[in-house]
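**Student:** Quick check, what structure comes out for this input:
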Amino acid sequence: MSVANKVRSPCVSICALNEEGVCIGCHRSGDEIMSWMQLNNDERREVLRLVAEREKKALI
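**Tutor:** Just a heads-up that it's a prediction; the model follows:
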């Protein structure tokens, strides 16, 4: 799969993990960040779904 077809990283260049091990910038866990390059598009979409849930909770 070409780079153009890969699901893009949600990284916003604010890289710091909170006390729960989740990035305050992109809302991915440390493990999700480290494994991102090896994930296929379906796995990346699942991470993005989890990111959306975490982001929503952070806004509450």
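
**Student:** contacts, neighbours, all on C-alpha from now
**Tutor:** Noted.

**Student:** remind me, longest helix of this protein?
**Tutor:** helix 41-59 (DSSP state H).

**Student:** Buried residues in that helix, which are they?
**Tutor:** Burial within helix 41-59, assessed by neighbour count using 16 or more other Cα atoms under 10 Å, is assigned to 44, 47-48, 51, 55.

**Student:** From those residues, pick the one nearest residue 36.
**Tutor:** Of all the buried residues of helix 41-59, the one with the least separation from residue 36 (Cα to Cα) is residue 44, at 7.1 Å.

**Student:** so what's the closest one closest to, chain neighbours aside?
**Tutor:** If the residues on either side of it in the chain are set aside, residue 44 comes closest to residue 7, at 6.6 Å by Cα to Cα, 6 or more residues apart in numbering.

**Student:** Alongside the first, I'd like the structure of this one:
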Amino acid sequence: MKPSTPCIDICQIDPASRLCTGCLRSIDEITRWGRMTEAERLAIMAALPARRPAD
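**Tutor:** Purely as a prediction, here's the structure:
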């Protein structure tokens, strides 16, 4: 089973980090998501928590 998308429908790219402020993926990751393997998706999902900015 492939992991679901981390998209939360808040689609804005932060100019400084170049990551989506909603899902924390890069533009490249967002555009390639549908063509990625399960392993690639899982690797990105695992990396997302570390991308969250500190409060």
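
**Student:** Once they're superposed, what TM-score comes out?
**Tutor:** Superposed pair, TM-score by TM-score structural alignment, normalised by the length of the second structure: 0.88. Supporting alignment: 54 aligned residues with a Cα RMSD of 1.0 Å.

**Student:** if we can go back for a sec, what's the spacing between the residue nearest to residue 44 of the first structure and residue 60 of the first structure?
**Tutor:** Going from residue 7 of the first structure to residue 60 of the first structure by Cα to Cα, to the nearest Å gives 27 Å.

**Student:** Which of the two has more residues huddled nearby?
**Tutor:** Relative neighbour count places residue 7 above the other of residue 7 of the first structure and residue 60, with 15 against 5, counting by other Cα atoms under 10 Å.

**Student:** if I look at the counterpart of that one in the second structure, how far off is residue 54 of the second structure?
**Tutor:** When the two structures are superposed using TM-score structural alignment, residue 7 of the first structure falls opposite residue 3 in the second structure. In this structure, residue 3 of the second structure and residue 54 of the second structure are separated by 25 Å, where distance is defined by Cα to Cα.

**Student:** Quick check: the aligned residue for residue 18 of the second structure in the first structure?
**Tutor:** Under TM-score structural alignment, residue 18 of the second structure pairs with residue 21 in the first structure.

**Student:** mind checking what residue 45 of the second structure lines up with in the first structure?
**Tutor:** In the superposition onto the first structure, residue 45 of the second structure corresponds to residue 48 when matched by TM-score structural alignment.
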